[in-house]
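Asks: Would you be able to build a 3D model of this:
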Amino acid sequence: MDWKNWYMELEQDDESWDVSEEIVLRGVVHLNFCGQPSEVEVEFIVGADSEEQAQTIEEPTQLQKNTWEQYMEYSSAIHPQVLESIHHHYAGIVEKYRNAYSIWGEDPDEYAPYVERPEQLLDRIQLVSILISDSSAKDELYLNFSCSWDQEHGLGVHMKQMKMEHIQGVYTLYDLE
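Replies: Predicted structure coming up:
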């Protein structure tokens, strides 16, 4: 893909300066997560020291571009590792969700079934967005998934240097930083 043109076509969130000192640049890509096709929203968060500087931001930083392009180049090798990490995480939380669904009078097998292999989670999760901040950490990004067991909060995977760092609910994951 021609990333140079794609970066220039990213949409800027015009309202972001009103609530923070960051500009959000958004785009969409189609990619496969372990064979599962997904339309994924990509957000680049770019810091600005002033409103004047914010108005000049037209594309991600070079570090963000490098992180994105490296991720896309190696995604077919990265995704199975991410799926394995999600499976390990899921094994540790599934009982909590099964208990909650039982208390709510819902069938826990519908939302949080027991699974033996990572691939069994593929019909339970969907990669929906990727966030790349302009933090000083090299190659840092967040993969955000919708998931059947936590439909409200979803699942977030924090990655550094293309390796899984932490898994948690999407919104609470960002609070760790």
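
Asks: only C-alpha atoms for contact and neighbour calcs from this point on.
Replies: Noted.

Asks: Mind jotting down where the strands sit in this structure?
Replies: Along the chain, the segments classed as strands by DSSP state E run 11-12, 22-33, 36-47, 125-133, 140-147, 155-160, 163-168.

Asks: In this protein, spot the helix with the most residues.
Replies: The longest helix of the chain (DSSP state H) is helix 62-103.

Asks: Here is the second sequence; please produce its structure so I can put it next to the first one:
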Amino acid sequence: MNEYKWAGDAPNMLRWLGEMDKHARSNENPPYVSDYYKGECCLECGAEQEALKFLRKSYEANEEYLFTRSPKVAEFFNAHLAEPKILSKFEDEGYEDFSFSLRLEYFGKALEQEGEFRYTFLDEDGEETDEPSRMHSNAIEFLKQNQEEILTGILAEILKNYPKWQEIYDYPSETKSDFMPGISTPQELSELLELQNIYILDSAKIGFEFSCSWDIEHGLGVITRKGKVVNIGEVEVALMAI
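Replies: Next comes the predicted model:
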């Protein structure tokens, strides 16, 4: 789906979005959340009319939700309202990019990605900060020195949970091989996962945000403590300092 989105091929992107709607967990969120996500994807794809259609459906069901997400989407939709809202939230905040770049050779090789990854420091309140503490710096150094052990543990934990997730998502047989194929080794996960961001919570806890083929909307989050996986679930897990 992402490949079609990046290629600007809206019909095929929407076709695969429709296939994703068939998995068993697709109805856990209110419809306006799904409509928003489809609208956001269409906007990224360059299909503005399709984006507007889905975003309008989301807005009609919940007028507030759309304006709590991406500033780009909010500004796009606001320009098409008969009575545009004053987007003070987006105008007042600078939306600074607090992420940094980190080279992790083993991660790049094992995940079949470029070896350059983005990471973000989170303060005690879970907010992004560009002023890391000594604990944050220690965590980065620990990650660099122990990256093979850390990623091996993460992939092993994902593989252990994968059969259970297959049952939960319950993809139809005709699309299962595209989204959640049968796998038996951690190496095969490189075809299904992409590391999006790393969150440095404190000296011991590091969160990992993945996109995954079986749930592009919610993604996959992992928390490690001293290099060991302590929590795994949807992407929000990567931000939780448990």
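
Asks: Got a TM-score for the pair?
Replies: Remark: TM-score between the superposed chains equals 0.70 [TM-score structural alignment, normalised by the length of structure 1]; 145 aligned residues with a C-alpha RMSD of 3.0 Å.

Asks: Can you tell me which of the strands of structure 1 is most buried?
Replies: Here the criterion is mean neighbour count by mean count of other C-alpha atoms under 10 Å, and of the strands of structure 1 the winner is strand 140-147, at a mean of 23.

Asks: returning to what we had before: now do the longest helix of structure 1 against strand 140-147: the angle between them, please.
Replies: Calculated by axes from the mean of the first three to the mean of the last three C-alpha atoms, to 10 degrees, helix 62-103 of structure 1 forms an angle of 30 degrees with strand 140-147.

Asks: for helix 62-103 of structure 1, packing partners?
Replies: Using 3 or more C-alpha pairs under 8 Å, 6 or more residues apart in numbering; DSSP states H and E, the elements in contact with helix 62-103 of structure 1 are helix 108-111, strand 125-133, strand 163-168.

Asks: Apply 10 Å and report the result again.
Replies: Contact analysis of helix 62-103 of structure 1 by 3 or more C-alpha pairs under 10 Å, 6 or more residues apart in numbering; DSSP states H and E lists helix 3-8, strand 22-33, strand 36-47, helix 108-111, strand 125-133, strand 140-147, strand 155-160, strand 163-168 as its packing neighbours.

Asks: quick one: the residue lying closest to Pro80 of structure 1 once chain neighbours are set aside and His87 of structure 1, what's the gap?
Replies: Of all residues not flanking Pro80 of structure 1 in the chain, Cys34 sits nearest, at 6.2 Å (C-alpha to C-alpha, 6 or more residues apart in numbering). Separation of Cys34 of structure 1 from His87 of structure 1 (C-alpha to C-alpha, to the nearest Å): 13 Å.

Asks: Mutual contacts of these two, please.
Replies: 81, 119, 122 (C-alpha atoms under 10 Å, 6 or more residues apart in numbering).

Asks: Now a ChimeraX select for only the buried ones of those residues.
Replies: To isolate the buried ones among the shared contacts of Cys34 and His87 of structure 1 in ChimeraX, judged by 16 or more other C-alpha atoms under 10 Å, type:
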select :81,122
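
Asks: Dump the shared contacts of Cys34 and His87 of structure 1 to TSV, plus distance to Tyr174 of structure 1.
Replies: Converted to TSV, the shared contacts of Cys34 and His87 of structure 1 look like this (distance: C-alpha to C-alpha, whole Å):
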residue	distance to Tyr174 of structure 1
Gln81	21
Glu119	27
Leu122	24
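
Asks: Give me the neighbour count for the residue mapped onto Asn146 of structure 2 from structure 1.
Replies: In structure 1, Asn146 of structure 2 lines up with Tyr74, judged by TM-score structural alignment. Residue neighbour count, defined by other C-alpha atoms under 10 Å, stands at 11 for Tyr74 of structure 1.

Asks: is it true that Tyr74 of structure 1 touches Gln161?
Replies: No - look at Tyr74 of structure 1 against Gln161 with C-alpha atoms under 10 Å: they stay out of range, at 11.5 Å.

Asks: farthest residue from the center of structure 1?
Replies: Ranked by distance from the centre of structure 1 (C-alpha atoms, centre = their mean), the top residue is Gly105, with 30.9 Å.
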